[in-house]
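Asker: one predicted model, sequence on top.
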Amino acid sequence: LSNQWVPLWGGVLITIGDTLGFLFLDKYGLRKLEAFFGFLIAIMAVTFGYEYVMVRPNQVQVVKGLFYPYCAGCGQYELLQAVGIVGAVIMPHNIYLHSALVKSRAVDRSRQEEVKEANMYYLIECTIALFVSLLINIFVIAIFGSAFYQKTNKDVYEMCVNTSSPYIHQLQTNGSLDVDIFKGGIVLGCYFGPAALYIWAVGILAAGQSSTMTGTYAGQFVMEGFLKLTWSRFRRVTVTRLFAIVPTVIVAAVKDVSDLSAMNDILNVLQSILLPFALVPILTFTSMPTLMREFTNGRLGKALGLLISLLVFGVNVYLIVVYVEDLKQVYLYALAAIISAVYLLFLAYLVWKGLVFTGMTCGSRGQDHHFTHQLLRD
């Protein structure tokens, strides 16, 4: 957006100030903050929708892909992208955030009728939000799939060299095209003009602000709920932002934008790997009759939750296997094997505990019942 006037590390530092400013909107009421989130989402929908119309993907194939997610000749690279999409869309920290935001609603939880009514309205709210999120992701994936998939760097370079794009030096001339959100904007600008480039940039900016704010808020709720830290709002926001911003500033200062984009892709995959640690507890708690009473998950909800969890586990295990196969050094094999074993063992322990707390008697111990009573007391 600055036409390279602002250095990469400078842009990262700017996000500290604007994010802090946006986060203090909750001082004027949660509804105003939610309205601002809605504004950012609307910007994403409009900007990415514009790019979708410009690219004009095959509508039949897009609809088919929604119900039959298959592509001919796809392999490990495409699966890695799919795992990254799962991590980017179903962010683990957003599960904590939504759980905390439910508590902000003025509902008399001692009255079953009011809780049912609140659940209905929250279901409508979440359905609308997820539907808009689905549209945005359809736009982005279809744009990348139609405009960039199976293209070579030479194809794109020859298209861009005939334009006045100031970012032509960011493109290579050999090998297959490896597109990220930065190069995607450059190529869209070459194909459809500067307007497409800047509209894409505005959409990415809105997406980044929204993601940053939700991550920071989730960090605050985790600090308050799990760590029992009753800090001031400014102190909480500052500390949680520093945890994320310091590594980003370092990478931005010593590397270029392609490295930062690669780090973003890795973080999306890591979020998918970490997803079970948020997914299993939330399914466990909502399936506990002693905790949820008449609002406990039904059999269909439990079955769907289990199916989705197993799917996420399976994809993550496959991802680990693929990653280990690509390692060349023996000590890296050993390190990866240890980390993978710890990850899988902890997942198994988490699932076992979840089954115990939801009613399985085999393997349960007295301290499990003590934990349940303590949870109900809190």
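Answerer: Structure received. Small disclaimer: the values here were computed from a predicted structure and weren't measured. Numbers count the residues shown, from 1 in each chain.
Asker: only C-alpha atoms from now on, for both contacts and neighbour counts.
Answerer: Will do.
Asker: and the helix or strand hosting residue 88, what does it pack onto?
Answerer: Assessed by DSSP states H and E, residue 88 sits inside helix 76-89. The helices and strands touching helix 76-89, judged by 3 or more CA pairs under 8 Å, 6 or more residues apart in numbering; DSSP states H and E, are helix 257-286, helix 299-325.
Asker: tell me where the stretch 151-300 of the chain has helices.
Answerer: 153-161, 181-192, 194-225, 233-254, 257-286, 289-292, 299-325 (DSSP state H, counting those that start in this stretch).
Asker: show me which residues of the longest one are buried.
Answerer: Spelled out, that is helix 194-225. Buried residues in helix 194-225, counting neighbours by 16 or more other CA atoms under 10 Å, are found at 194, 196-207, 209-223.
Asker: and for the second one?
Answerer: Within helix 181-192, the residues that qualify as buried by neighbour count (16+ other CA under 10 Å) are 181-191.
Asker: make JSON lines from these and add distance to residue 271 to it.
Answerer: JSON lines is the format used below for the buried residues of helix 181-192 (distance: CA to CA, whole Å):
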{"residue": "181", "distance to residue 271": "18"}
{"residue": "182", "distance to residue 271": "21"}
{"residue": "183", "distance to residue 271": "23"}
{"residue": "184", "distance to residue 271": "22"}
{"residue": "185", "distance to residue 271": "24"}
{"residue": "186", "distance to residue 271": "27"}
{"residue": "187", "distance to residue 271": "27"}
{"residue": "188", "distance to residue 271": "28"}
{"residue": "189", "distance to residue 271": "30"}
{"residue": "190", "distance to residue 271": "32"}
{"residue": "191", "distance to residue 271": "32"}
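Asker: for comparison:
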Amino acid sequence: MLKSFGRITKYLKTLGKFIGPGFMIAVGYLDPGNWATDMEGGSSFGYRLLFIILVSNIIAVFLQNLTIRLGTVTGLDLASASRKFFPKWLNLFLYVLAEIAIIATDIAEVIGSAIALNLLFPSLPLPAGVAITAVDVFIILLFYNEDVEDDENSTSGRMVRIFEIFVMMLVAAVGICFIIELAYSDIVAVDVFKGFLPTREIFTEPEVLYVAIGIIGATVMPHNLYLHSFIVQSRCREWKISRPKVSKRGEQWIVKSNQFDLQPNKPVQQNMTPLEMIMSHTSIPVDSSGQVNFESVRKYLDRSLKKNLHYGFMDLLVALTFAFFVNCSILIVASANFYYTSGGQGQQQIQDLFSAHALLLQYLGPPAAVTFALALLCAGQSSTLTATLAGQVIMSGFLGMTTRPWIRRIVTRLIAITPAMVAACVAGRSGLSNMLVASQVALSIQLPFAVVPLVYLTSRRSTMKLDLVVEGKEVDSIPLVTEQAKMSLIDRLVSRLRFSRSKSDWTRFPQFSKLNKRAVKDFFVQSSGQGEEEEERPSSDSSIEEKPNNRLTIDALPEPLVYANGKVTKVISVLVALLLIGLNGYLVVSLFMQI
């Protein structure tokens, strides 16, 4: 009993380290677009569309798990993978559609937040509410640093974690608000459970099918596929940076264990685990003959990657289960209060979020109405945070932009706010509501163009592979003085602080402590241009060449680990992609026919 409890505790403790990315994705399933479709479905057709929410959530879990696999195995987000493996014309085409989708997503979040502020503070003009929602971009600028390659920058890691916790708090606030809404509502549990079963009316009645497709389109968000494959990479940093580093030299490859030293002739200790062999800064794994023991590297990476995939999926499952509860709660509240009314069925249909708030105020009183507005505000703000970050990922990945992140985030935010501000100023409430519907149509159009590349890339063996070594150039770990001269004053200061901070970590490795401290000292001397040369200095590339024992050479790179989709997963992926293409095509055609 105690052993089982200990294993469960250990499992939950490990899972806690991976919790975060899933909830950043879950907010996309709680955005105002979901609210609009769920409220319309509940008020018009009762609990019948709970089955559609269940199906759409299962589809979302499946697709998001593919993005976890893509980001974890390849180290690329969906946008970057498209740029790497697709022709330029196709990459540009996908970028334009993705940019339109992210603008549509951000417009929906901005509108939702502006509506919530107007409901909470009726005297606040809608344009002012739209402008206030721009503030959240500065929260991202303050907390989030996406430099997943920076293994020494622990401060950035903590700030990312704080940002994730902040988003999780907003999501939790939405859930708490709807628990309160459910408590205010008169719900028949038997009818709710029946709603999770499929009914003929969903597929035979055009009105029901239309709303059902809208729910699916609002639930499976394209920008989440790009964002999730990016943010999961931060959980892979520890074991990916431990891979041996190689560089091309003639017909051979030179293997380096770390940036400072290499002891290839030291035999592997029998009691060392693969993790200790790789993470140790004394040498890379070698066998008794002095050859690189890539089998140990392969086993360690395979175990680490499977661990990341498992806990990443569990993080996703927990987060989307919570999002599933909130989406069901929205539809149940609408059904209980506006469909199953005392005067009969279908008496009050929801036209927009303003009318939903007014009806809640009428039927349940001010507390329920205020709770509804607060939940909408939290959902809108959390969604705008992740949508802005997704916009940056899309722009950086497809175009390979190297501009500063805060510039890309501000540009993305301004692009989204401009049309929402125009609609709020010109058409008021009706304009915002119509734009909210239009944004969902734009997302439906773009969805297949995100799903199909995802399915294609995760099914290719040449894409879904993890190299056992890291290929790089023969450069010193300490920046050269010429490179330092090109840095700005602030960047140079940050660089020095980073080397100074990492200096404390070397005390764990006594055999390198003296060498590394002196390397940092020489770095500061070079940067400042002062001081005299000492007799002993860290080895440069030329001196290393004179010491053959400081390098291992291999004739060919080892075979990578391959994690492409299996046959069953491929079949399911194709069916899901075809289903989404068909449903969203039907939705788009129906809307254009109505126009």
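Answerer: Received it, and whenever you're ready, just let me know what you need. Just so you know, these numbers come straight off a predicted model, no measurement behind them.
Asker: from the buried residues of helix 181-192 of structure 1, which is closest to residue 310 of structure 1?
Answerer: Closest approach to residue 310 of structure 1 among these (CA to CA): residue 181, at 30.0 Å.
Asker: residue in structure 2 matching that closest one?
Answerer: With TM-score structural alignment as the matching criterion, the partner of residue 181 of structure 1 in structure 2 is residue 353.
Asker: repeat that for residue 351 of structure 1.
Answerer: Per TM-score structural alignment, residue 351 of structure 1 is not aligned with anything.
Asker: can you check residue 320 of structure 1 too?
Answerer: Residue 320 of structure 1 maps onto residue 588 in structure 2, by TM-score structural alignment.
Asker: and for its match, the neighbour number?
Answerer: Here the number of neighbours of residue 588 of structure 2 (other CA atoms under 10 Å) works out to 15.
Asker: likewise for the one 4 residues further on?
Answerer: The tally of other residues near residue 592 of structure 2 (other CA under 10 Å) stands at 8.
Asker: what helix or strand is residue 248 of structure 2 located in?
Answerer: Using DSSP H and E, the element containing residue 248 of structure 2 is strand 245-249.
Asker: mind listing what's buried in the following helix or strand past that strand?
Answerer: Per DSSP H and E, the first helix or strand lying C-terminal to strand 245-249 of structure 2 is strand 252-256. Within strand 252-256 of structure 2, the residues scored as buried using 16+ other CA under 10 Å are 253-256.
Asker: now do the strands in the stretch 1-150 of structure 1.
Answerer: Assigned by DSSP state E, counting those that start in this stretch, the strands in the stretch 1-150 of structure 1 number zero.
Asker: tell me where it has helices.
Answerer: Using DSSP H, counting those that start in this stretch, helices in the stretch 1-150 of structure 1 cover 8-23, 30-55, 59-67, 76-89, 92-102, 112-148.
Asker: can you tell which of those helices is closest to residue 313 of structure 1?
Answerer: Set against residue 313 of structure 1 and scored by CA to CA, these come closest in helix 76-89, at 11.1 Å.
Asker: the closest one vs structure 2, mean deviation?
Answerer: When structure 2 is superposed, helix 76-89 of structure 1 averages 2.7 Å from its matched positions, counting by mean CA distance after the TM-score superposition for structure 1.
Asker: what comes up buried for that helix?
Answerer: Buried residues in helix 76-89 of structure 1, counted by 16+ other CA under 10 Å: 80, 83-89.
Asker: mind putting these in TSV, distance to residue 30 of structure 1 included?
Answerer: As requested, the buried residues of helix 76-89 of structure 1 are exported to TSV (distance: CA to CA, whole Å):
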residue	distance to residue 30 of structure 1
80	37
83	33
84	31
85	29
86	28
87	27
88	25
89	23
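Asker: burial measure for the alignment partner in structure 2 of residue 65 of structure 1, as a count.
Answerer: With the correspondence set by TM-score structural alignment, residue 65 of structure 1 lines up against residue 195 in structure 2. By other CA under 10 Å, 19 other residues sit near residue 195 of structure 2.
Asker: repeat for the one 10 residues further on
Answerer: Using other CA under 10 Å, residue 205 of structure 2 has 10 neighbouring residues.
Asker: would you mind measuring from it to residue 169 of structure 2?
Answerer: Residue 205 of structure 2 sits 40 Å away from residue 169 of structure 2, going by CA to CA, to the nearest Å.
Asker: check residue 426 of structure 2 too.
Answerer: Between residue 426 of structure 2 and residue 169 of structure 2 the computed distance is 35 Å (CA to CA).
Asker: what residues are up against residue 413 of structure 2?
Answerer: By CA atoms under 8 Å, 6 or more residues apart in numbering, the contact set of residue 413 of structure 2 is 106, 134, 137, 388.
Asker: give me the distance between it and residue 176 of structure 2.
Answerer: According to CA to CA, residue 413 of structure 2 and residue 176 of structure 2 sit 29 Å apart.
Asker: next: residue 418 of structure 2.
Answerer: 32 Å.
Asker: do residue 160 of structure 2 as well
Answerer: Per CA to CA, residue 160 of structure 2 is found 24 Å from residue 176 of structure 2.
Asker: which of the two has more neighbours?
Answerer: Set side by side, residue 160 of structure 2 and residue 176 give different neighbour counts by other CA under 10 Å, the larger being at residue 160 (21 against 15).
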